[in-house]
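*Asks:* build me a structure from this.
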Amino acid sequence: MNSMYFSEEHNLFRKSLQDFLQKEVVPHIEKWEQTGIIDRFIWKKFGDMGFFGINYPEAYGGMNLDLFYTVILLEELQKINSGGFAAAIWAHVYLAMTHLNAEGDEAIKQKYLAPSIAGDKIGCLCITEPFGGSDVAGMRTTAVKQGDHYVINGSKTFITNGVLSDYLIVAAKTTPELGNKGISIFVLDRDMAGVSATKLDKLGWRASDTGEIAFDNVKVPIQNLMGEADKGFSYIMQHFSLERLIMGINAHARAEFALEYALKYMSEREAFGRTIDKFQALRHSIADLYSDLEVNKIFNYTIAARLNNGEYVVKEATMSKLKSTKMADEVIYQCLQFLGGYGYMEEYPMARLLRDSRLGPIGGGTSEILREILAKIIIDKKEYKPAT
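*Replies:* Below is the predicted model of the structure:
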């Protein structure tokens, strides 16, 4: 393991996490993949182990550790071959909880963040809309202030944990005439009147529940507004760096898992009197794939180090997601080919890996959107700045 970024304490944490995942999670993966429902008990076990509180303040039950513990959590989650389970976990910890910690006041943190760290509450982040996709500024969900509460109307889609979560972090327009400068962030309880969810059927990530959520005249107390009114867009943009880096790290980790599995298979599979890892065409392909993986992985580590130091890395995190997710798709596609007919069989890991990986260039901002963001930064000299 790269000692530039990982200490002995990091390595011990990785081993402990690996043991936990093998004992507590892996035996249930096939059931969760088939049912699309992750049993509630595992959330509490994650909370009891402290895995939800890695980066969060000790005052709410967290451990306030550096970002490379998060890197380890993300990498190891990818290596149990359930992109859906991994997504459910990191969507809770690094999408919903990130907003609670950054924009929630003390009352919100006590009510939602502390039990989220403990594994007693599950959250989801609701930004994407049926008509908007990556166009955050074009969202149609509204929150109209009426006395001591807001009334929210609209819908969200493709929301991980959107059906089974206990609370929802929701972006809505409080001042629609201001466009992206009129968005606010709220926390809603699942049982609020007017909140409903429909589960979506997906190509991959089958263990996670992905929902379309409707808000029909939902009355939300004014105290559930997070941060300042009309500052929501800047909050969302600020946290996109972490989300995109997470998806980049996820990508390099699943590519690494695929390559390690393929190499083991190739070292055992014989054809024409020798193992197939001795054929030059396959050996050279492996060399190219490993090179692409390592370039992306080390780049992701450098961004994680900068983000850990408080730098604003919107450009680099965007590059991470763009390039790493493309690399992972290419690596996994080729690794399935290495396994031949067995790669196409569900009892081997590559079929699921291929399905799960395909969401990488779509979720959290499509590759097309990311290229335009980078073009604006590189060509138009657009500057993205932290929320103030």
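*Asks:* going forward, measure contacts and count neighbours with C-alpha atoms only.
*Replies:* Will do.
*Asks:* next up, the contacts around residue 77.
*Replies:* 21, 85, 86 (Cα atoms under 8 Å, 6 or more residues apart in numbering).
*Asks:* and for residue 332, the neighbour number?
*Replies:* By other Cα atoms under 10 Å, 26 other residues sit near residue 332.
*Asks:* buried set for the helix or strand containing it?
*Replies:* Using DSSP states H and E, residue 332 falls within helix 314-338. Using 16 or more other Cα atoms under 10 Å as the test for burial, helix 314-338 gives 314-336, 338.
*Asks:* again with stretch 62-71
*Replies:* So, applying 16+ other Cα under 10 Å, buried residues of stretch 62-71: 62, 63, 66, 67, 68, 69, 70, 71.
*Asks:* turn those into JSON lines, including distance to residue 206 and secondary structure.
*Replies:* Converted to JSON lines, these look like this (distance: Cα to Cα, whole Å; DSSP: H, G, I helix; E, B strand; the rest coil):
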{"residue": "62", "distance to residue 206": "29", "secondary structure": "coil"}
{"residue": "63", "distance to residue 206": "31", "secondary structure": "coil"}
{"residue": "66", "distance to residue 206": "31", "secondary structure": "coil"}
{"residue": "67", "distance to residue 206": "28", "secondary structure": "helix"}
{"residue": "68", "distance to residue 206": "28", "secondary structure": "helix"}
{"residue": "69", "distance to residue 206": "26", "secondary structure": "helix"}
{"residue": "70", "distance to residue 206": "23", "secondary structure": "helix"}
{"residue": "71", "distance to residue 206": "23", "secondary structure": "helix"}
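*Asks:* one more, so I can put them side by side:
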Amino acid sequence: MDPPFTPEHQLFRRTLRDYVERELAPHALEWDEAGIFPREIFRGMAEIGALGINYPESVGGAGGDYWFVVVLAEELTRCQNSGVNMGLLVQSQIATPIIDQIGTAEQKKEFLVPALAGEKIAALGISEPDAGSDVASLRTTARRSGDEYVINGAKMWITNGTRADFITLAVRTGGPGHGGISLVTFPTDVKGFSVSKKLAKVGNLSSDTALLFFEDCRIPVRYLLGEENEGFYHVMTNFQGERLVAAIGAVAGMQLLVEDALRYGNERTAFGKPLARFQVWRHRLVEHLTAIEAARWLTYRACDLFNRKETAVKEISMAKLLAGDLMQKVVYDCQQLHGGMGYVVETPVARAFRDARLLTIGGGTSEIMKEIIAKLVPGF
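*Replies:* Take a look at the predicted model:
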């Protein structure tokens, strides 16, 4: 079947592509070198309706289905800066969906509406120095004190962390294990909150990633998201959207990398003919295009299930596993075809080479994806 992209989806694609290629892509290298992208980009994306594209109109969204998110994740790859992609997708598809799903009217007004308008920057606070994929082992506590929670602990690897106005925060309100975890909305102007440091990463340089500390931070109990001690389920649900946009972006990014390699291979000559005319590269790139097409349709299958609100954990895990691992091979070969030009950061493939490594680590490692799939397939 063909993916269900309607004329409305394609109009959004054209609008977004124009914005990305005009306002974002020309600054890709500049923002990597700066280690941050301008805060105004959040507002710019909101103005074209991109941040709230799949949210209800009641919170400032456009009311679109999940296929609009597919368009969003695909077209953002054209900015040639994975850090920008990550910051914007955390804002719109990772830190905020759970507020729309289970937040109170007050939480939506205070946090979600301004986030979708690009007025407040959002972050998701789950991972800790000693608890990444093992969410059930998180240690940051929220102790009830009257009408307040008193929060103590640390969070690590937090995208948008150095400048977030609020954090969708996972905390321990009960006993050990998954049964004692809750989610809260946490404004970062609270006394006792601090950004310990901005982490120096291998790639995704324009995305600020932080280590955060919480020392006797007090927030009202009304900032609890959903029911107390039921946050683990919501974290696991939220992971599905995060992993799916990662797979969508990886597939779209691989397609652009191969297309760019083909363009370069037809322009660059060696031994009297273009590189793309050598059988070794013709066959290698064709193999990649075939694998990318397979990854695309697996990912679209997961998107279809997710859009229809059907169980898609297995398919999403498979899509992230396949796309993330495949990207490592595709970007390596595309960089190799570029030769020396693929080793200088002014070339997009060089930056993609360092950025792509995160795909098999962030949002759940490839190993975690395999464990999830094994639990869902009979016979293991």
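*Asks:* so after superposing, what's the score?
*Replies:* TM-score for the superposed chains, counting by TM-score structural alignment, normalised by the length of the second structure: 0.97, backed by 379 aligned residues with a Cα RMSD of 1.3 Å.
*Asks:* can you map out the strands along the stretch 101-250 of the first structure?
*Replies:* Per DSSP state E, counting those that start in this stretch, the stretch 101-250 of the first structure has strands spanning 123-126, 142-146, 149-160, 167-173, 183-189, 195-199, 210-221, 225-226. These are given in chain order.
*Asks:* start to end distance for stretch 102-117 of the second structure?
*Replies:* Counting by Cα to Cα, to the nearest Å, you get 20 Å between the two ends of stretch 102-117 of the second structure.
*Asks:* what residues in the first structure pair up with that stretch?
*Replies:* Under TM-score structural alignment, the match for stretch 102-117 of the second structure in the first structure covers residues 103-118.
*Asks:* what's the matching stretch in contact with?
*Replies:* Contacts of stretch 103-118 of the first structure (Cα under 8 Å, 6+ apart): 44, 47-48, 50-53, 60-62, 97, 100-101, 121-123, 224, 226-227.
*Asks:* and with 7 Å instead?
*Replies:* If you take Cα atoms under 7 Å, 6 or more residues apart in numbering as the criterion, stretch 103-118 of the first structure is touched by 44, 47-48, 52-53, 60-62, 97, 100-101, 121-122, 226-227.
*Asks:* repeat for stretch 234-252 of the first structure
*Replies:* So stretch 234-252 of the first structure is contacted by 74-75, 78, 293, 296-297, 300, 313-314, 317-318, 320-321, 324-325, 328, 360, 364, 386-387 (Cα under 7 Å, 6+ apart).
*Asks:* which one's the longest helix in the second structure?
*Replies:* helix 231-267 (DSSP state H).
*Asks:* buried stuff in that one?
*Replies:* By neighbour count on 16+ other Cα under 10 Å, the buried set for helix 231-267 of the second structure is 231-232, 234-235, 238-258, 260-262, 264-265.
*Asks:* and what of stretch 146-156 of the second structure?
*Replies:* In stretch 146-156 of the second structure, counting by 16+ other Cα under 10 Å, buried: 148, 149, 150, 151, 152, 153, 154, 155, 156.
*Asks:* from what I can see residue 351 of the first structure touches residue 344, true?
*Replies:* Yes: proximity of residue 351 of the first structure to residue 344 meets the contact threshold set by Cα atoms under 7 Å, at 5.7 Å.
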